[in-house]
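Engineer: please find the sequence and the predicted model below.
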Amino acid sequence: MTKNAGAQGRSKNQQQPSVLDNFKPLILDVAVPLGSYYLFKYGFGMSTFAALAWSSVVPALRTVWGLVKERRTNALAGLILIVNIVSLLLSFVSGDPRLMLAKDSGISSTVAIGILVSVVLGKPMMTAGMKPFLLKGDAEKETAWERLMSGAAAGSAAFVRKERAFSVVWGVALLAECIARIVGAYTIPVDTMVWLGTVFLIGAMAIAFVVGGGLAVEPMEKMLAAEVEAHKAGTPEVAVAA
């Protein structure tokens, strides 16, 4: 009993960040510029370009501060920082407020491409957020996960496909959001696009949650439960339909 409790405790302590934790930098780096843009433009009377420029500096500084404070490398935050700095410099050179808006698509596209590449490399990025949700600190599910991922269980192939599908859904959703943001930046009034860009992001994430949940998370949850029961019974797991 004590041994099981200890294993569960270790599992909880070793949980990786949730999906929301992984995307918190992305959410903040869109929400913060939205509020600061209107503050700079209508509160301080800045020009559209100046307001966009200064609102872009805020998330860059926040990301730097986060990296310094945590004293550890955050790949997603680092990518966002690089994209922000490069696109900000390009925008200053051109002086185009629409380019300043379009630069936000660089964040989504960088994350999206990173996710899709991670799937190709066999290390789906979104698994880090999905796994704790599925395991819920349960040591038996943790062991079942390892068996399914290692190929030792009958349903391993289907399980791995679902794991990769979850990241593919997120990558495609963010890539679509990136394209929509670029089109909007050059076809929709700037003041409208400032808040509409946030709507695009929220919509893309909502779609990814729903589609990813139905396509991958729910089937994987059933596969884990089946593997746990099969292991207890000492019989091979019956593969769940992919």
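Structural biologist: All right, it came through fine. Predicted model, so just to flag it, every value in this text is computed and none were measured.
Engineer: from here on, contacts and neighbour counts on C-alpha atoms
Structural biologist: OK.
Engineer: what residues are up against residue 208?
Structural biologist: 169, 170, 173 (C-alpha atoms under 8 Å, 6 or more residues apart in numbering).
Engineer: how far away is it from residue 88?
Structural biologist: From residue 208 across to residue 88, the span is 28 Å (C-alpha to C-alpha, to the nearest Å).
Engineer: now residue 23
Structural biologist: Residue 23 sits 22 Å away from residue 88, going by C-alpha to C-alpha.
Engineer: quick one: which of the contacts of residue 208 is nearest residue 8?
Structural biologist: residue 170 (29.6 Å; C-alpha to C-alpha).
Engineer: not counting its neighbours along the chain, what's nearest the closest one?
Structural biologist: Sequence neighbours aside, residue 208 is the residue nearest to residue 170 in space, at 5.3 Å (criterion: C-alpha to C-alpha, 6 or more residues apart in numbering).
Engineer: repeat that for residue 84.
Structural biologist: residue 60 (6.4 Å).
Engineer: which elements pack onto whichever strand or helix holds the one you found?
Structural biologist: Under the criterion of DSSP states H and E, residue 60 resides in helix 48-70. Judged by 3 or more C-alpha pairs under 8 Å, 6 or more residues apart in numbering; DSSP states H and E, helix 48-70 is in contact with helix 19-38, helix 75-94, helix 97-120.
Engineer: one more structure, for comparison:
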Amino acid sequence: MTNGPGSRIRPLLPLIIDVAVPVVLYLLLKQVGLDDFWALTVAGLATGVAVTVNTVRRRKMDLIGVLVVLEIVLSIVLLFVTDDPRIVAIKPSFYTALAGVFLGATCFVGRPVIYLTARPLATRGDPEREAAYEKAWRTSAPFRFRQRLMTATFALFLLVESVLRVIVVYRFTAAEIAESFLLSQLPGIVLFAAVLLSFRLQVPALRRIVNEIQESKKDGSLSPAGKEG
């Protein structure tokens, strides 16, 4: 699993999109006079627009695309049923929790999300590396365990973040929504950093397993698939 500038930046993109963009837009919209409800709504939808454009360009509806559609639908519903800005501020918790449940389910059904999303970064389109990566899943119990562990860790992060966001927002009154909205981003930032660190600790062992399988195929020897290395 090689490292490069792109692989270092890409894991930070969700954080930039989901945290930085809404916060910056919210602050700018407040400066031009929008009230809290509309500032939060527009800031949240901006994230949805960015992801929707990316989904259309790829012509593929993945989990992120589904969550964005749900976010937009939820935003429209909220426009008609409430004017409490705190409800809008905790809106991301709904689809974050849904994503957490989905990721957790993939640990038991099919292949875990982290295995699938890490594959392009791990193989770089190299056919030999692709074959070794696939064989690692089929033959190496440690490889499967670590992939499931990483996915479960990320699922737990999403679930915990969704709960903490609600707690933080409702520690404040509706009149203090600006403070609660900004503070509600902090648990996600801290937890995301912790998840990235845990992933970084797992990568060397995963890379070693794939390397050994790839080398064994070149040498024509038996694969050390069950070894940690």
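Structural biologist: Arrived safely, thanks for sending. Here the structure is a predicted model, which is why all the values come from computation and not from measurement.
Engineer: quick one: TM-score?
Structural biologist: Remark: TM-score between the superposed chains equals 0.81 [TM-score structural alignment, normalised by the length of structure 2]; 220 aligned residues with a C-alpha RMSD of 2.8 Å.
Engineer: picking up where we left off before, mean per-residue distance, the helix holding residue 60 of structure 1 versus structure 2.
Structural biologist: Its aligned residues in structure 2 lie a mean 3.1 Å from helix 48-70 of structure 1 after superposition (mean C-alpha distance after the TM-score superposition for structure 1).
Engineer: list the buried residues for stretch 169-183 of structure 1?
Structural biologist: Using 16 or more other C-alpha atoms under 10 Å as the test for burial, stretch 169-183 of structure 1 gives 169-182.
Engineer: correction: the previous question concerned stretch 101-121 of structure 1.
Structural biologist: Quick answer for stretch 101-121 of structure 1 (16+ other C-alpha under 10 Å): 101-119.
Engineer: one more: stretch 197-206 of structure 2?
Structural biologist: 199, 202, 203, 205, 206.
Engineer: over to stretch 182-193 of structure 2?
Structural biologist: Within stretch 182-193 of structure 2, the residues scored as buried using 16+ other C-alpha under 10 Å are 182, 184, 185, 186, 187, 188, 191, 192.
Engineer: hang on, isn't the last one packed against residue 157?
Structural biologist: Read that as residue 192 of structure 2. Yes - the pair residue 192 of structure 2 / residue 157 is scored as a contact, 7.2 Å apart, by C-alpha atoms under 8 Å.
Engineer: ok, longest helix in structure 1?
Structural biologist: When structure 1 is parsed with DSSP state H, its longest helix is helix 156-187.
Engineer: which strands and helices sit next to that helix?
Structural biologist: helix 97-120, helix 127-135, helix 139-150, helix 190-212, helix 218-233.
Engineer: angle of it against helix 127-135?
Structural biologist: Interaxial angle of helix 156-187 of structure 1 relative to helix 127-135 (axes from the mean of the first three to the mean of the last three C-alpha atoms, to 10 degrees): 130 degrees.
Engineer: how distant is helix 156-187 of structure 1 from the center of its chain?
Structural biologist: 10 Å (C-alpha atoms, centre = their mean, to the nearest Å).
Engineer: contacting residues for residue 78 of structure 1?
Structural biologist: residue 63.
Engineer: please apply the same query to residue 150 of structure 1.
Structural biologist: For residue 150 of structure 1, the contact set (C-alpha under 8 Å, 6+ apart) comprises residue 156.
Engineer: what residue of structure 2 matches up with residue 116 of structure 1?
Structural biologist: When structure 2 is aligned by TM-score structural alignment, the residue opposite residue 116 of structure 1 is residue 104.
Engineer: show me what contacts that match?
Structural biologist: Residue 104 of structure 2 touches 151, 152, 155, 156, counting by C-alpha under 8 Å, 6+ apart.
Engineer: neighbours around the first one, how many?
Structural biologist: Yep, that's residue 151 of structure 2 we're talking about. Neighbour count of residue 151 of structure 2, defined by other C-alpha atoms under 10 Å: 25.
Engineer: residue 112 is in contact with that one, correct?
Structural biologist: Yes - using C-alpha under 8 Å, residue 151 of structure 2 is in contact with residue 112, at 6.1 Å.
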